[in-house]
Each structure stands twice: as C-alpha cells, then as structure tokens.
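**Q** All I have is the shape, not the residue letters:
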C-alpha cells in the first residue's frame, strides 16, 4: 500500500516566504498609495460597529483588530507588510472605539411615549420652511409643566405653523408652548430613513408639533440672525422655488423650495446643488481669489514681491470660513471647508493641490470628529464623487486624452466637453449604488444634466447672486436679480425636463447591505490602487451588482404601527390598504417596494375584497396563492367573525391587539408583534421576512425606542 509523505516543514516555510516576498513587492510598488487606506480602515471599524448588533460583537472585533496588530508587529520583522497590516488593524480598532465612545457620550433621555405637554424652553436653532408653511425649532433647557414625563428629554425638535410663530423668534429666546411629542421614530419599514439614529447623535429625545401659538417669555428680538435675514432678503427678491434655490446657495436654507421642484432636482441628479458642499465652497473661494488676485496685483510693489497668490489664498480661506459660518456650519459644509483649507495650504506650500491624499486627509479629519457621519448619505455621496473625479483625473490614459496641448479652439472646446462628459459619467456611476442604497432610485441622465447645470450654477448663478447682493447695498440690484431669476428658471427647466424624460429614474427595491458593502469595497480598490491588481476590484462590484439586480421586490410591506400595508398584486401594481395615507407614507412604501407607478387603492383590485373594517387579498407567487387579511378601521369586528377570517388567512395584519383565537396559517402581525419587530418586508417566493428591529440589537437608539415601545399602553 503506497503512502504519500507529508510535506516537510521547509516546504511550507518556503511557500510562506514566497508569498510574503510577493506581497512585499506589491506593497512596495504601491507605497505612495498606502496612506490612502488609513481612513478606509478607520471607516471599516466604524461600519463594523453599526453592522454588528451588540457589545459582544463590538468587543470581539475591537480586540481582534488589536490582536492582528500585535501579531503583525511580532511577525512582521520590520517589513512593509507587517507595518501595513499593523497600522490597518490599529485604525480598524480605533474606528470601533471612536463610534462606540461617541454613541455613549451622546446618550440623552428619550421620551417613552407620545404625550401632549405644556413646557417652556430655550430656542437653540430656528429653521424656516416657507414652502411647507412651517418653522422648525430645536429646543433645549426644557421645563415641563403638565404633564411632566418620567424620562425627560433635554432637547426636542418641534414644527410650528407659520401663523403660530410670534414676531421676534430668534435663537436663545425663551418660549412657552403646548406641543404633541413622540419618541424619535425608527424606520417605518426595512431600508427606510432612520431618524432615531440621527436624533440620538444630535441629542434629540423627542419630536413633534406645536398645538397653537408659541409665546416668547424673554430674549425675543426684532433683529433676526444674519442667515435668516439674508434668506428672507433673497426670497423677497425672487419668488417661488427660484428664491428658495438662491437662498440655499447663499445660506444653505432649502426650506423655500417647493416639494415638486425638489423632487425634480432629485430625479435629475441635481439635488447636490441644493446642499452647500464642495461645489459651493469652491465657487466662493475661487471667486474671492480671482477678485483678490486682480485687485492686489494693481499694487506694483506687492506684485513684485510674489506674495499676491499667498495673500489671495488667505482671503480665500477667510471666505471659506465665513461662508461655512453663514450657512449654519452643518457637517457637509464643514467637511467641504476643511477640504478647501487643505487645498489652499497645499497651494501656499507649492504642492499639488488636488490629490487623493487630500481627500484621504479630509475624510480622516471628519471621521475622527464625527464618526457617525459615515452612515449618512451626505458623507458617502460627497467623498465618492470627489474620489471618482480625482482618481479619473490621475489615470494616465485620461491625462493623455485630455491633457493640455497646442491646438485650435474648436478642438480644445471639443476636448473639454468630452472631459466634462467622461467626468460626469464617472461621478454618476460612483454615486449610483449609494443613491440606490439610501433612496432606492437610480438616475440615468444625471451626467448629462450636470454637464450643463454645474457650469450654469458655478459660473453664472452664484456670481450673479453675489453681485446682486453686493449692488443691493445701493438699491440697484433689481436688474441683476432679474438675470439671476432667469438663470434659475433655466436650471429648474433642466431639472424638470430631465426628470420627465422616459426612464429618467428607475425604482429599485432595498439593496442588501452585503451587496452594498461589496460594491463599495470594489470601488475603493479600483480608485486607490495603481498597479496591475487594480482591476480585481471589478469582481466584488460585479457580484454586488448582480446580487442587487436579482433581489426581488417585497410582496408585503407593513409599517411598524400596522396602519399602512402595501401589497404587490399579481399584475405588478402595488396596492395600499388605506386610501387616505399621506404623501410621506405613500412615497416611503413606494421607494421601499421598488414601485415606479403610483400606489393604487387595495379596495379597487380584482384579487381583493374590502369592507369598511377589513380587507382580504390574494397574492399569487408561482404555484401558490397567499391570503392576506388586514384591518383598516378603529372599529372592532365581532370576535367570532374575526377568528374565522384569521383561520382562512395566511397572513393577518392589524394596528391593534388581535384576539387570542386569531391564528393565521403563517404570520400574525398585530400590535404586540410589530412592537417587537418594527416594520416588516416579506418576500413570498423565498419566505424571507426582514424586520426593522433585529433580535438582540443593542445599539443605544434601538434600546431607547425599544424601551419606549414596551412602556406604551
């Protein structure tokens, strides 16, 4: 009987040394790119904390990162591989610790159940929302009168109707009001917006609306903040959404833009123009530096010293800081300001300004200061766009195609247009998976729309608006405001034409989280490496894309309160249980279900029958039919009839507690069940049931809302 001799230890050692030598050579070839992965690994640690459910998992990955770091230090023997692995593991563990610490430090009481209360408070922030006839207040230093909740929040957010807002309402004023408050809501269905998480890191323990007029007790002033006065001034010069967009460009206040126009901007891929970010900071800094350079160069002595660019950069930095303060100092604006200051510092030092190292430095600063920003769409969209633009510009083939050369203006113009189109396509491709993951929609014509809209905004609208504001000092700005309004009308026309084009947007069901992670990892691999292993990033992108496209839309969507149910019918339409559902509920259910058409009433469908109190619907999936029963009114059905209807159904949904004898064949989703699961998405073909609340989820905002749900009667 023949035997196979075991491989001698020297063979294994030789293979390990060969692999290590190969990796050392690869990393040596990429040594200039290695620092770019530091914020990536920091972000990976932050992401792991968000994904893992409890402290056991958080401690596990944190300690695992530290163990890998120590292992790499011990066995690295001073090589590049050991250093890279050790630093990467340390950054990963630092990310876990940062976000965990930030979440613990943000802890604040959360309201346990909806209440109507009288209270006095200090105004911390005032947001004008004229398009919705609302003013939104953030209040702190709360003094509760009747009733006083057991778990008293220290900060709340309240909406007030315009007619109930007193004159002179400004930050730091003390006000008295009566308000209906509720705990910050979790996602209504899987994949929807998680306000509870955002509220936790902002310290907001309740949200609601004022019932009746608000009274100012002290601190009121007829002098509104500069930002509010500027927004009002602009909207007085330009009416409608044009004034709202102009105010957004100047102050970051988007409350004056009509919902229809906002939706058109989103569908056309132009919504980024409404959020003060890199584009706006760049335009402000660029315009300031251009004017400063021209004016300073008039001084011959100063021009001969060569200090004009340095002084212009200093004035540009001042403009960036002032613009950031004026627009409210939100995280996206601060992020863009940091990036602008880094660019100006690089220019002052004579270094190349726009590089991926600059982007990595900006991302590192933001993640160290606001690690929770990683989970938001704003951070992901802005850094993905800038990374795509710079990575494309640094590619050697792109530099060959679009680099400066001696040629006539027609060819130069054509080459510039091609460069803009290629950049727009690259940005659109980079942003598409993020838009699908967060908003469940993919734009098609955004690259083309941005080719016109970005230059129009940067070189026409913003300079005209700045000039109009400047000339308003001598009351001569009317003609320039008219020109600004015409340019804004063109921008809105582009948005509406693009949004109305056939196939402008495609609705896609909620993207699986793992698929999104694969696409992001592949995109980073493609953008950050430079040698021959760069194309391997296409593999996870392909896997994540196919996974997303093959994910079927849910057949049943149930909100966490059980009031709203959306069913995908046999003909492909999505039907809604309650015909009087508001626009928010309709849009949220349509996005989560990947429905492109308007939701239709369930009572009008051929495979459904509805009374005033109940709806029965039959859903066909393959060879099987599923019967769904849902309550649709506050009136109780006779218990015998209800029990009989339950026994004939596969799934029963209700916004109230069902009788014990109500036992459907498969799922019973009444108030007690939904309080523990949150909103639900069901795919009948696979039997997959996704819930908002995962079992054992110990993230602090989930624990806080879980306590609130358990204490509600």
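**A** In hand now; what should we look at? Every value quoted in this text rests on a predicted model; they were computed, and no experiment measured them.

**Q** Going by C-alpha atoms from here, please, whenever you check contacts or count neighbours.
**A** Noted.

**Q** Between its first and last residues, what's the separation in stretch 183-193?
**A** End-to-end distance for stretch 183-193: 15 Å, by C-alpha to C-alpha, to the nearest Å.

**Q** sorry, that was for stretch 327-336
**A** 12 Å.

**Q** So which bits of it are buried?
**A** Buried residues in stretch 327-336, counted by 16 or more other C-alpha atoms under 10 Å: 327, 328, 329, 331, 332, 333, 334, 335, 336.

**Q** And the strands in the stretch 201-350 of the chain?
**A** 206-210, 215-218 (DSSP state E, counting those that start in this stretch).

**Q** before we move on, what about the stretch 401-550 of the chain?
**A** Going by DSSP E, counting those that start in this stretch, the stretch 401-550 of the chain shows strands at 441-443, 505-507.

**Q** To residue 571, which of the ones you listed lies closest?
**A** Among the strands of the stretch 401-550 of the chain, the nearest to residue 571 by C-alpha to C-alpha is strand 505-507 (17.0 Å).

**Q** what packs against the closest one?
**A** Helices and strands in packing contact with strand 505-507 are listed as strand 441-443; criterion 3 or more C-alpha pairs under 8 Å, 6 or more residues apart in numbering; DSSP states H and E.

**Q** what does the strand it packs on rub up against?
**A** With C-alpha atoms under 8 Å, 6 or more residues apart in numbering as the test, strand 441-443 has contacts from 267-269, 432-433, 435-436, 504-508, 591, 594.

**Q** roughly how far out does that strand sit from the chain middle?
**A** Chain-centre distance of strand 441-443: 14 Å, with C-alpha atoms, centre = their mean, to the nearest Å.

**Q** The structure to be compared is supplied as follows:
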C-alpha cells in the first residue's frame, strides 16, 4: 500500500513508492530478507516522538477549535474564573491590579487579532478573567449587606417583604427592619428572615410587624472546608436569621414611599403566589400539597423533614426545585400543546409558521411560570436558558446547542457573579452542558429502524423503549456530570438515583406536570380542583417511590475531597464538553489522572476534634465514629459533620446523675464557685475521666462534659465542654482543651495547672487561623487552650489534628482563616467600641480578663 505523509505546516501531501520504506533486497523480491528485516527493525529506524511536530499539531488543533467557534464557549468559563478568584482571595484584591490587567489584555487582543488567533485568544481570556473580578467587586459593593455580629434578643419592628409557609405550621417572614429596642442595636441588619410559629393571622406583604425576636448571624462553615452560609446570605441581602417568641403583632408604620410600576407589579405577583400556594394546599393535603406548592411557587419549607430527607437520599430532590427539569417540561408541554391546537386549523397551518407561533406561546407560558416561582435563582437560570432556546426557534437557529448554554451563563455571570460560587449554578450548567453535548453525539447517529418503527405492532414498544432509554441516559449523564459538584459541596452522592429517576420521572412527565399546568390555566375559573387532585395523586406516587428507595440505605457520604481534586476535575470536564477535536480527550485524561492521584497520594487524615462555631457542640472523631457532648446534637450542624467525615456512627455521651460537682440549687447563678464547690467539681471531673471510656464524653447535664482522646491516661488529650461559665476555672484545672459557648472576654486560662503527656503546652493560646499551621508550645506558658463563644464567633468552627499520636503537637484549622472579606467582616465588630477590630487587636482584647488584668 502506498504511504501518504502530511506536512502539517504546508498542508501538502506526498505519496511514497510502494516499496520506498523497504530495504533494497526487499524491493528486488527477496521475500525472506524483507520479512527478516521488518521483524528485526533497528531501534534507530523506529518512529520517535518529535516535540516540534507535536507542538505544531497542537497549534493546528487549537486553530481548528477556534475556527469552529469554540472560543466563544470559553467566554463564560474565563469570566466565571475571574469571579471565583476574586471571591476566593484571602484579602480583597486591589482594583488597580485587575483594572490594569483588563485594559492591557483588551489592547493586546485587538492588536493580535489579525496576527495570531491563539495569542489573541489568550489575551481575550486574560481580559475576561479581569472582567470577572471587576464584576464580582461591583456586585459586592452594590449589595453592602449589614450582617449581625452576634446572637441577640430584641424587640423588632419591621415591614414584611415576603412570607413562606413552614413545616408544622407557621410562616417564615422576610422583614425589612425599621427599629430595634431592648436593646437598641448599634449596627442593626437592614433585612432579616424570621419564623413565626405562634397562632396568628398571616401578615401581608408591606404590612408592619412587631414582636420579641431572637436574631443570630447566618451560620458560617460547620467545619473548615464546608459551605459558608454567610456568603450566600450576604448576596441575598439577609443580615440575620431567627424566630419570634410567640406570635408577632401588627404594627402601625409610616406610609411607605409610593411604589413604581415595576415594584407594584412585583408586589401583585407576590400576593398572587401566596394565594396560589394556599389554594393548592387546600386541595392537596399533607406533603403532596407542600410538594405541589414547591413545584409551582418555589415555597419549599412546608414539607416535613422525613419526606424531604427521603427525596434527598433517593436522588429525587431536584424535582422540588424550579430548575431546568421543571422549566423544560413546562416549555415542552406548552410548545407541543400550542402547536397541536394551531395545526387543527388546516388553513392556518398552511398560511403561517405555526412552529414559531407555538414558540411564542411557550415563551409566554414559561415566563409566567418564572414570575409565579418568585424569581428564584435556579428558576431564573432555567427560564433564561429556555427563553434563549425558544428565541432560537423564532429566528430559525438550532434550539438545543452548547452556544445557547454559554449565552445563558454569560448573562447570569454579568448580572450576579456571586452565583458562580453556588452549587445550584454549577450543577445546573454542568448537567445542561453535558446533556447538550451528549445529545449532539447521539443526534449524529443514523436511524436504522424507521421501517420497523413504522409498523403499528411495534411502534408503541419502540417509542416506549426510547422514552425509558432517554430517561435512563439523561439520569446517567446528569448524575455523572454533577457528581463532583455534589461531593464537593454536600459530601454525598445519591447511590440509588438511577432507579429512582427511572421510576419517578414517567409519573412527573405524564401526570404531575401536565395536571399542574392545566390546573394553573383553570384556576382563574375555579375549575382547578380535579387537575390538582390528579397532580396530588402523582406526587403521592413520587413520595412513595422516594421513601421506598431511601429505605434501601446507602446515603453515599463521601467525606471531604483533597483540595486539588475539584478544580482539576472541573477543568477536565469543561475541556471534554466544550472542545470538538481530539483535544477534548485531554479533559478525559485529566479527570482519569486526578482520580488516580487520589488513590496514590497520602490521604488527608480526618480531624481528631471538631468544634462548632457556637461552641455548644464538640465532636471527638474515631474510627467510623464521632462522639459528641450532646445526646441529640443539632441536626443542621451534625448532618454536615457526618457527611464530611464519611458517615460515622454517633456515640452519645454518658450522663452522670446529679450529685457531686453540681453547685447548690439555692445559690444564685454567678460566674464563680465557692472553694468547696470548685473542689467538688474538680473531683467529679477527675472521676469522670478515670471511669469514662476513651473517646466518649461524660456529662453533668447543663453544666459540663469531659472526655479523653487517647488510649491511656498518661498520653491522652483531655477535652472539656462547659455550658455554665462558673465551671470554666475547674475545667482549666482538669483538661487540656476547654470549650465554652459563653461569650467570655478572656481567651486563655490564667494559670498553668495541667500539661500534656510529655510536659509541653498543647497549643499557642492565640488562634491564627492558617490551615495546616503547626502550633507548638515552644516559649508558651504551660497552660491549656480555652475556646470561648467570642473567639469561636470571630474565627469560626475549629478542626484539630494531632501528629504522632497525642504527644502535644497539633495542627489547628479555623473556618475563617484570618481573611477579612465583606461577608465575614461582622466577626470583627466590637459593639462596645462600635468599630471593627483587626486580628491583632482582637487577639489582644481577648487575652484581657474581665477585671482588666
């Protein structure tokens, strides 16, 4: 066979003679010589890897990608990368840096656009990264949310912005704060979210509300490396969360400023959402009614915890959110329905493009659905993508394309750059991009069974098979593409997601969504009862499926990923989905290499001790266990711990009977014990340590808990959790690590009564917050470490790891890590001086006792 060779630079072809690659003896017909020579080819005659050829080949492939218009698809990637870099920076980047980079990169991109596509693309990418940072800075400055610095109970007067039904009755109100009393807050949040469970008539939007309320700042990470809810609250403009004591009362407020037309329209839509939600729940009782309300108006808090947990464990929780699935089904039903109705009139079908008219009707339908959903972030993304796809139908372009996904992402990143940090944004676009790319591959396959499918006897079977195969394939692609994001953000995977979706999605597609859309169309005429009951029937089936599959077990807790895994896998995923040439296989290789590296590199050991930022929950981590100081730990924090620690079993504390170590009930509550009470408390703590099981707390209810982390009494670490501040001194005499939720001003025990097993101090008394920062006792007074409510609120949750057993060397990691970004700046606020303290001032102030010593 002639051998054709290609010169990549000149793109010229040459054809060698048939025997040009053989030795002379072979060309003369010496077959035996030919066989011998070919079989024993010399190493120097074998083809070698030429870096210059590989480089030219790479440049050629990049040029091909650019020629296919792939450069535009990377625009949202680089824009989002800039926002991620800005939000993740340890300190707020200086504007001059990214503004200069933006200007220089734009100039270079313009100058190089006719000289080198690759260099121009690189300059444009740098400009997009800088633009992403600029947009992130602008959104942060625009929000400027005031976040409460610490828990407080106040008389609050405000104006209701919106309301949402919650589980077990009651309402969750979003309230604009007008005033606070008892005490008057020096730095009150402008907007709060409060739950009211006391019996009362629901407040309407814009109505005044007053009541005694408990306010708390949004929770930070439950453990270093987990989700910071203060970040999302900052960009949702919620400065505090909490609840009313009892039922709130109406308040007479000054007349609000007259609303503009747009604000009035939003207020009317908000009232309509409430009316629709109440109507649905009046027809569909129980969890099915809450489920239906969530799918229509995005009110998700009325569902019981058991049902919500079943949906989460079974992988069906995505049905609740108004996202791509719901919007696509509604758009599809509107589009097909309008097109069928228009096609009934033959003259109309021949005179006008009914496909485009149907697209207009579907666009109006999904827009109404989006407005009724309350304009949630996930609904906004789904509506935007569906709108672009329907507009593409109107202008005669492909409706389903990766370019439409890129346009949607660009619009959202320009409007709200902070969305890029959220799991909802990442998972939504990852699933959509993967499905579009997978659809493009399967669309290229030829249909070989058209004649067979045309037979009436097999048409139904074929279509049914394709439907269920489509659901399975969609579930597989969606599940695989979002798995890394689920593990990174929630530390879990839905093990039984595929069978759950195969069983539930036909019900949702053929019963729930059509009935729901019919009910919404008939509701203005009062004819919505029967379609709502059909919808409720379908949702009851979905709930039954979720409960059955969740009972199979397999929660799929994955633990924390090594830091390098997430960015590398996401990079590989983007290359695999976006690129068109064989360069996309670089993405697949990167993903495979990253997962292989996770098995080759040394695993990062889980923390030995974890402390919540409130200080009222402490965990001792063992092999597949976590022992806490609470018999029933707060589920919000503990569920995150379990997922991050790979699903360990909970070990409850041993509760001591009342007796020694408890101060006299007749004594008033005070910060100090008498000498006799202090001695009895120390004796009780010592007895609990001696009799207690290693790695398990022993507690005196509402006073203190104590445990030892280690195998023997000579080389272990002793941990005490003190609820009553009067016992802090006794705990300092008995333990190495003392945690109290009480907001004490001092941050260290003022004496040196106890040491670690080898006589060294355990930890430097000032938390510096750097991850993997080794803190030893060199040059530090030999005293235990005290974590108070003040220091924990300032630095966030704590993870402690011990090296080489329990020989006094420890690594501390704090959730805040010392950064001073706008969403955690409230941690440095000192209400006494009404100013923000830097870390050095905060640490110095914490080392001063109440007496000023």
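**A** Happy to help now that I have it. All of these numbers come straight from a predicted model, not from anything done at the bench.

**Q** TM-score for this pair?
**A** Counting by TM-score structural alignment, normalised by the length of the first structure, the TM-score of this superposition works out to 0.88. Behind it: 686 aligned residues with a C-alpha RMSD of 3.2 Å.

**Q** In the stretch 101-250 of the first structure, what residue spans correspond to helices?
**A** Here the stretch 101-250 of the first structure has its helices, by DSSP state H, counting those that start in this stretch, at 195-202, 226-237, 240-251.

**Q** Can you mark which positions in the first one are buried?
**A** The reference is to helix 195-202 of the first structure. Those buried within helix 195-202 of the first structure under the rule 16+ other C-alpha under 10 Å are 196, 197, 198, 199, 200, 201.

**Q** residue range for it in the second structure?
**A** Aligned by TM-score structural alignment, helix 195-202 of the first structure falls on residues 229-236 of the second structure.

**Q** now the last one
**A** When helix 240-251 of the first structure is aligned against the second structure using TM-score structural alignment, it corresponds to residues 286-297.

**Q** Tell me the buried residues in that stretch?
**A** 287, 288, 289, 290, 291, 292, 293, 294, 295, 296, 297.

**Q** which one of those residues is nearest residue 27 of the second structure?
**A** Nearest to residue 27 of the second structure among these, with distances taken as C-alpha to C-alpha, is residue 295, at 76.8 Å.

**Q** mind listing the strands in the stretch 551-700 of the first structure by residue range?
**A** 556-558, 565-568, 574-576, 600-601, 608-610, 614-621, 624-631, 651-653, 667-669, 680-683, 688-691.

**Q** Make TSV out of the ones you listed and add mean neighbour count and distance to residue 642 of the first structure.
**A** Conversion of those to TSV gives the following (neighbours: other C-alpha atoms under 10 Å; distance: least, C-alpha to C-alpha, whole Å):
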stretch	mean neighbour count	distance to residue 642 of the first structure
strand 556-558	26	20
strand 565-568	24	19
strand 574-576	24	21
strand 600-601	16	23
strand 608-610	17	14
strand 614-621	19	9
strand 624-631	19	10
strand 651-653	24	10
strand 667-669	20	13
strand 680-683	21	22
strand 688-691	16	24
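
**Q** which one of those strands lies closest to residue 369 of the first structure?
**A** Of all the strands of the stretch 551-700 of the first structure, strand 688-691 comes closest under C-alpha to C-alpha, at 31.6 Å.

**Q** what residues does the closest one touch?
**A** 189, 190, 677, 678, 679, 680, 681, 682, 683.

**Q** can we see that at 7 Å?
**A** Residues outside strand 688-691 of the first structure that contact it (C-alpha atoms under 7 Å, 6 or more residues apart in numbering) are 190, 677, 678, 679, 680, 681, 682, 683.

**Q** do stretch 630-642 of the first structure as well
**A** Residues from elsewhere that reach stretch 630-642 of the first structure (C-alpha under 7 Å, 6+ apart): 578, 612, 613, 614, 615, 616, 652, 653, 654, 662.

**Q** Then stretch 16-24 of the first structure?
**A** 80, 81.

**Q** Now do that stretch: distance to the chain's middle.
**A** 41 Å.

**Q** which of the residues in it are buried?
**A** 20, 24.

**Q** Next: stretch 425-445 of the second structure.
**A** Buried-residue list, stretch 425-445 of the second structure, by 16+ other C-alpha under 10 Å: 425-437.

**Q** any idea which element residue 98 of the first structure lies in?
**A** Assigned by DSSP states H and E, residue 98 of the first structure belongs to helix 80-105.

**Q** got the angle for that helix vs helix 195-202?
**A** Relative orientation of helix 80-105 of the first structure versus helix 195-202 (axes from the mean of the first three to the mean of the last three C-alpha atoms, to 10 degrees): 90 degrees.

**Q** how about helix 80-105 of the first structure, aligned to which bit of the second structure?
**A** Going by TM-score structural alignment: helix 80-105 of the first structure matches residues 117-142.
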